[in-house]
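A.B. asks: turn this into a structure:
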Amino acid sequence: MKRFLFSIGLCTGLLFLITNCSSSKVSNPVPVSTPKTEVIANQVAEQPDNETYIPIPKADRKNFFPETALETHWVDSIYNQMTFDEKVGQLFMVAAYSNKDTIHTNAVEKLVRDYKVGGLIFFQGGPMRQARLTNNYQSMAKVPMFIGIDAEWGLSMRIDSTFCYPFNMTLGAIKDLKLVEKVGVSLAKESKRMGIHFNFAPVLDINTNPKNPIIGYRSFGENKVNVTEHAIALMKGAQGQGVFSTGKHFPGHGDTETDSHSTLPVVNASLDHLEKVELYPYKRMFDEGLVSVMVAHLNIPSLEPREGYPTSISPNVVTNLLKNELGFDGLIFTDALNMKGASNFRKPGDIDLEAFMAGNDILLFAENVPLAAEKICMAYQDSLISDARLAQSVKKILRYKFKAGLNKYKPIEGINLYSDLNPKSNESLQYELYENAVTVVKNDGNILPIKNLNQKIAYVKLGDDTNSSFVTTLKKYTEVTEVSETNIDTLMTKLIDYETVIIGYHKSDKTWWKSPELTVPELQIIDSIASKKKVIIDCFAKPYSLSRIFNFAEIPGVIVSYQNGDIAQQVSAELIFGAIGAKGLLPVSINNTLKAGDGITTQKLNRLGFATPESVGMSSEKLKQIETYAQKAIDGKMAPGMQILVARKGKVIYQKSFGKQTYEGDVKVKNSDLYDVASVTKMVATLPNVMQVYDQKKVALETTLGEMLPLFKGSNKQKITFKELLSHYGRMQAWIPFYKATIDSTTKLPLDKYYRKMYSEGFTKRVSDSLYLRDDYHDTIMKQIIQSPLIDKKEYRYSDFTFIILKQYLERVMGRHLDELATNNFYKSLGMNNTLYNPLTRFDKSVIAPTEIDTYFRHDVIQGYVHDMEAAMEDGVGGHAGIFSNAMDIAKMMQMYLQKGNYGGIQYFSEATFADFNTCWFCTEGNRRGLGFDKPQISGAGPTCGCVSMSSFGHTGFTGTMAWADPETDIVYVFLSNRTYPDSNLPNKLSKENIREDIQKVIQDAIIEK
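C.D. replies: Model (predicted):
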């Protein structure tokens, strides 16, 4: 860096500005001792990337907004028409609020009308209010004004009802700079929509001091290269859309421990350090075409020897360093002049004059414009300010007003303002940002992702903010128990049976400036748990939060999620269970333990994740039509309520519940509620086990039923092949009402010969709360199936016999009951913890939708007991019915099928086996069925909308359920309802009205990317 002669007295500084001459070099700058800092700051100083950056020639710098002849003509024309007072007015950008009263509004109007201020910086308020005020103020301006805003993480930093992007520190963890550029693009589009020309961002401060009270999250990190590259990406996105970026806070606010809003921070850094670290981003940003710079209120002795003299009013800093040494010729803003870092030094009016004379172009948040304008006028009259100096700033301002399109000013249009400011693409981008930002910094023993779901996992919350999205998402993968207790001994007792404990530390994003440090009691809790259990700690706060943890060595898993918003929580939970892999890099160091740049990639298991429709090429607007059909079904008494889920490309993009459990009740359906899925049981309980047996070559396509089950030898069914059986092509009857033989034909009451009202020896098969069937009745059922006649013609005939028989086969060949097989072979490892037979063994009746008021067999409300009568007579465990589940769990099984037998890193059966089962073996004979799977209709009526691919597969259920997957579009669709309530004998209006199929059509139509 060139060593300028720093002016000691004010007069010398003013003389410099009047003459506008170059500075002289000195060989002995004022010596400054290097301050003592924590290890983290020293680490940055020792970074190998601290070389001096050599800027390119000014002529070669990128220019987003090149000057044109038309621009020069307009600027000169406007300037020449201005009075002196109007020119001075252009120097001021004053504060405006849209949430204040008419006194404030009138005051701003007066400044616009009478003092011809050049710009407004908006603070708190709302979009529509600000738009109206902007239009009003602009209508009064002789020359349209600049509108600026601090929107470092989005307009939401100042305006309600707008989108909040991640903080800069979160973005600093992202390696993919194209994503950061996308943020810049989105920020700019929203700014333009609000008539905003300047976004006072990006922050270029390098947060080398963890105790920095005002920068912190606002910085991209502590590494100058990382900060610079992210800032350039953000700027490119914004300025590429025509919105001006402002680098701040020059020359660097990162290494401070005080807030310039309340005092004047001191930066005791040497010239050499400033050149290599703090100024590095500015040099590179200037070469990349940065439009403007904001100068901070700082006390930097190595740049300004006058004691306590703010950089914002220092000619040495603004003119000598920024303009002359660094060659910056863009717009220069002061930081807000009402901040104590400036206002404590000089009174309003005086501070404005000094700031302008130091070389600033725009005086931000002037507290007293009339007085400041008068002071500038007096300085002009006293020849302290020349015509050339005034023209330099005012013409520069006018040039950028032309570049902003203010030569053809148009008011803000109010129509669709809110929707334009909150496009669906924003949420999709947000997911993508956090998927790339969340950082794993410790993964001892590959504890992440959690592969084994057959373990007891607990969650313990620390911090004072919400955690519901995190916990809800964790529980979508497996059973996770929340354990809450402030007493450590009691807490450890409650955790005694748990193998892994996830500790979430949750601090509010709304109080980002507050210290995020863990309290001593919280640190003691972490230490106690870590000494006994496998711990994963997930920090939803600044990385610095972890700096006080006693013993990192005892914690195998450490995740930094940076912020505590819903999407951050969801994404982090996905990472824990492997739906995504970790990609982020730590932007700042945490003591000596973790260094900036640390980050461990983790394995991505192909478990379902979560995203927005737009993230996977679908339209959320189109998917809203699902609600119309759901409401139609409820209003038409086709079903009292339902769950609907859509996933694409491994991401759940739509999951909603509608209506109530019953028409007359007030219990609303929740996503976690359980439904009797009826015949979907075939596909989620029996079929996957059959596929494993087939995969193990225990049965083949041509194996006969007589070979599979000896009890069928000699029967009319012994030659039915495995392939025919699963294709419903074995000429078997559809079903037999087995229960009717066990009830009185007149009273419809259960016969004492077969039932007892209480559990007793020989009568242990529970069919309802107070009804138990005799144990040997299964043999009677099988005998009736064996002896049943075959239909005359060999044609497709859907039959429950198929899966009743397959249950018998599986239990014989595997030596275990079907419910055990389904749970142990699939549900536990798939994380289907809400899927089971006989749900009342684990769940309260209140979370299970009732299926019918039975007046013909059990004479009771059927809730928590399988609706299908035969399955009920099998102690609730049928091969064709009996499973209770929710849409999320069913989606996991369907995703496993879609992934050809693979889920969560486990290959349940081979791809070849799935291909065999998803083949329609008898299509040429008019049979659409695969092996166990239903397939789209070949002609005429069928189970689908007729708009899915022929490679798609699924099943429907009598209670009003449907689960379908399409490999070609990579979509899973689940619909669960209790349409049979209150009376299953009523016409099936859900089916007749094609509600499930119409929703499937909506899903297909919502695909944007084919």
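A.B. asks: can we go C-alpha only for contacts and neighbour counts from here?
C.D. replies: Noted.
A.B. asks: and Gln241, how many neighbours does it have?
C.D. replies: If you count neighbours by other C-alpha atoms under 10 Å, Gln241 ends up with 18.
A.B. asks: so it: helix, strand or coil?
C.D. replies: Assigned with DSSP: H, G, I helix; E, B strand; the rest coil, Gln241 falls in the coil class.
A.B. asks: pretty sure it contacts Ala188?
C.D. replies: Yes - the pair Gln241 and Ala188 passes the contact test of C-alpha atoms under 8 Å, sitting 6.1 Å apart.
A.B. asks: next, the second sequence, to be compared with the first:
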Amino acid sequence: MTSPTTCSKNRRLFSRREMVWLSGTALLTGRAWGVLSEGDRKWAEAKLRQLSLAERVGQMMSVHKGVAGLREGLRVGKAGSLQVPRAGKTTARDVVEFNNEIQSLTRIPLITMGAVEAGMGKVAREATVFPNNMAIGATDSEELAHAAARVTAKEARALGIFWPGVTVADVNSNPLNPIINTRSFGDSPEKVSRLLVASIRAVQDERLISTANHFPGHGATSQDSHLELPTVDRTREELDRIDLPPFRAAIAAGVGTMCTAHICYPALEPDQKLPATMSKAILTKLLRDELGFEGFVHSDSLMMEAITRNFTFADAAVQSVRAGCDVLLAYPDWEECFKAVLTAAEKDGEFRSRVDESAGRLLAWKRWVGLFDAKPIDLESCLAVLSNPAHKNTAARVARASMTAVRGNEFLSSLSQRERPLCIVGRQRRPDPSHAALLELLRERWPEATSFELEVEPTAERLRELDGRAKGADAVIFLGFTEVRNNHPDSVRFPKRQAEAVARLSRDVPLAVLCFGSPYAVDGFPDARALACAYDKIPVCLSAAVDALLGKQPWPGKPPVKLG
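C.D. replies: Model prediction:
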């Protein structure tokens, strides 16, 4: 349990206002949520004694469906957790059948992972997809954050998933952050903390494992750790003030697991080439000893280029365990990771003790979520949960509450009364049905408006055509898309030539800009009469945005980040 010394250190790191709020959080959540009972711990100790060293190492390995030798590896206990298949066409039947099969192969049940953000609809197409975290941040509603996470957790359990997904605890303090951005609740540590805790409570209400990513904070980066090893040059005081408060709040709420960041923090780790994932100073001294974290620590994927460009896979695995990682996201080189950790444990008694500590934690959490008593999933029961209309209605509530007028609310309210509005729908960099769905909604609900589809790289001929359409309009509304994507650092802005083509129209015609994606994108239109954000491109956000333009619903959201 957390020591009095740790509590005293945590108190010094919070402001008086944060301490008052966190005290209420602890009362609301119950400190025991996600904190294992003495019975769980003793049971895990007894179970651990029944496992070979290889099986104990296996508990620390997290794999996914695509790895070579999956089924044979599961039979001999080389994995403790597994990411379920997920893709646009994956059905509930696919997930249920897969989960039932793989659990039948193991002597010790696996913690199955959703490894997604924004709902189980990313795992099974019958399930619910929610707007991204920044949309939830725009609602500033703990009730909606809790409701969205509760639906996700209910659907996860119905699918046989015990570790539903990723809850981002990062404070997005860099507008050009190429990989967090809309995955964050916003740029306020206090807001991120409140909404994060509401999400954690919801997941653990369903007796599932909650998580907080990416310790000790990924929000300040200007680099993508999927591509390179970033460095955050903040002082310890800045980290305490900006990045660490959500993680402290998560710990106070009893969060089950923390995901590490493949980022260097010179203020925390003297070796400036060592990322948090491999830093004992960060994962043990800071996270466990100082902040009092009692759950299990899992690495981000060891196949990200922040790791593979700088370390061998075997060295990364062993160093991560020494630092304090309990679970290694080891795909696709699962076998190499397993052998490296097992060999180190066979040769080094201190390292073997670390393996025992980690395997014991995982066993205790498996008991806490009920894995050892779980029965095969019934598909009909699963589908009954996924088809609950209240779940989709919750997603729509979040979308409607997030619609945000950054400025020019009066102008936005006047658009439905215009006689000759021109709606310019920007295509995305990556082919996607969203812009086509938006065009269809506009034609169906706003037949008086003229619609124009603008390419990512419009030709001179198309630009002339656009100018001609704009001259006949009494208002122009640009509806553009951005998308935070791995390996695409520029994806948080509108395509350059597309944005330039729209911006110059504001000289002659009043312009409104509505962004489906990163709110920072609207800052590129200083002369626009109105700026608005819808945050996401999923159907409920498209629908809410069109209704708001038509005056059928208000713009109740508030920008979750500083703009302008």
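A.B. asks: tm score of chain vs chain?
C.D. replies: Between these two chains, after superposing, the TM-score reads 0.86 (TM-score structural alignment, normalised by the length of structure 2); 535 aligned residues with a C-alpha RMSD of 3.1 Å.
A.B. asks: neighbours of Ala46 of structure 2, just the number please.
C.D. replies: The number of residues packed around Ala46 of structure 2, counting by other C-alpha under 10 Å, is 11.
A.B. asks: now do the same for it: its match in structure 1.
C.D. replies: Using TM-score structural alignment, the equivalent of Ala46 of structure 2 in structure 1 is Ser77.
A.B. asks: residues contacting the alignment partner in structure 1 of Trp33 of structure 2?
C.D. replies: In structure 1, the residue paired with Trp33 of structure 2 according to TM-score structural alignment is Phe64. Counting by C-alpha atoms under 8 Å, 6 or more residues apart in numbering, Phe64 of structure 1 touches 239-240, 289.
A.B. asks: how much space between Val277 of structure 1 and Gln138 of structure 1?
C.D. replies: 41 Å (C-alpha to C-alpha, to the nearest Å).
A.B. asks: repeat that for Asn422 of structure 1.
C.D. replies: For Asn422 of structure 1, the distance to Gln138 of structure 1 - C-alpha to C-alpha - is 25 Å.
A.B. asks: now Phe286 of structure 1
C.D. replies: For Phe286 of structure 1, the distance to Gln138 of structure 1 - C-alpha to C-alpha - is 31 Å.
A.B. asks: helix, strand, or coil at Ser381 of structure 2?
C.D. replies: Secondary structure for Ser381 of structure 2, judged by three-state DSSP, is helix.
A.B. asks: what's the burial count for the equivalent of Ile362 of structure 1 over in structure 2?
C.D. replies: The alignment partner of Ile362 of structure 1 in structure 2, by TM-score structural alignment, is Val327. Counted by other C-alpha under 10 Å, the residues lying close to Val327 of structure 2 total 30.
A.B. asks: same deal with Asp490 of structure 2?
C.D. replies: 16.
A.B. asks: so it touches Asn177, yeah?
C.D. replies: No - taking contacts as C-alpha under 8 Å, Asp490 of structure 2 lies outside contact range of Asn177: 9.5 Å.
A.B. asks: helix, strand, or coil at Leu514 of structure 2?
C.D. replies: Going by three-state DSSP: Leu514 of structure 2 is strand.
A.B. asks: residues contacting it?
C.D. replies: By C-alpha under 8 Å, 6+ apart, the contact set of Leu514 of structure 2 is 477-480, 522, 531-534.
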